[in-house]
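Colleague: I would like the atomic coordinates for the input below:
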Amino acid sequence: MKNTVEYKGYTGSVEYSDEDGIFFGKVQFVRALIAYEGSNAEELRQDFHDGVDDYLSMCKEKNITPEQPFKGSFNVRVGRDLHRQLALEATRRGVSLNSLIVAALKNETHHAV
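Modeller: Reported below is the predicted structural model:
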């Protein structure tokens, strides 16, 4: 079972409350709170789409840039020794440190892409 929904580049969680008898979720990977719910999968999906559309409309009305879930960069603390090893390996291969790390991450997540 897939526990996420996607729309216009935004990913939302999907959870179920047995107590309330509803599906619910919120948009992931952004600070803005965009929550939604539904009594079945179709209602949940529609409320998710409406929530994203409302958020984008509100941003347009207020002339602000909507948050994007991923900007394409992030910081990783690897420690001094590993940083040195990675830099030396990149030099040995004749590639940038960034290229080496991107290749390693792609190799580790090949099943998720």
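
Colleague: going forward, measure contacts between C-alpha atoms and count neighbours the same way
Modeller: Noted.

Colleague: Give me the helices and strands touching the longest helix along the chain, please.
Modeller: Using DSSP state H to assign secondary structure, the helix with the most residues in the chain is helix 41-61. Other helices and strands packing on helix 41-61, by 3 or more C-alpha pairs under 8 Å, 6 or more residues apart in numbering; DSSP states H and E, are strand 4-7, strand 22-26, strand 35-38.

Colleague: Alongside the first, I'd like the structure of this one:
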Amino acid sequence: MNNVLEINGEKAIIAFDPEIRMLRGEFIGLSGGADFYAESVNELIEEGRKSLAIYLDMCREKGIEPRRKFSGKFNVRLDPKDHAAAVIAAAAAGKSLNEWVVGALREAAEEPQYGA
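Modeller: Predicted structure coming up:
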């Protein structure tokens, strides 16, 4: 995935913030916010490690589950024409719409990831 960095087993989205001219990381999949900033990639990784450690310590102290729970269900709103096209594509692939969507999501999420 573009702009995804794994730090100590947690995924973070990385972006450049032009207002402050720094890299910004934000952990995803956590039950609360944990972001971090730096001027270089190496500094960003180190700041990410620190931010994550502080967040996890705070969760332990307060008895909070640090990671979001995912149900495995979500609703998607789309144009009826896109819905019909997806049903046709799924049928042509010999799959249910759910199987086809899951496959498309997995394929989209399988881009290379960079760890730290």
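
Colleague: Would you mind saying which of the helices and strands packed on helix 41-61 of structure 1 lies nearest Ser99 of structure 1?
Modeller: Nearest to Ser99 of structure 1 among the helices and strands packed on helix 41-61 of structure 1 is strand 4-7; the distance by C-alpha to C-alpha comes to 28.5 Å.

Colleague: tell me what the closest one is packed against?
Modeller: strand 10-13, helix 41-61.

Colleague: quick one: the first one aligns where in structure 2?
Modeller: Translated: strand 10-13 of structure 1. Here strand 10-13 of structure 1 aligns to structure 2 at residues 11-14, judged by TM-score structural alignment.

Colleague: Can you give me every residue that contacts Glu37 of structure 1?
Modeller: Glu37 of structure 1 makes contacts with Ile22, Phe23, Phe24, Gly25, Glu43, Leu44, Asp47, Phe48, as judged by C-alpha atoms under 8 Å, 6 or more residues apart in numbering.

Colleague: Is it correct that the fourth one is in contact with Glu15?
Modeller: It stands for Gly25 of structure 1. Yes - counting by C-alpha atoms under 8 Å, Glu15 is a contact partner of Gly25 of structure 1 at 5.9 Å.
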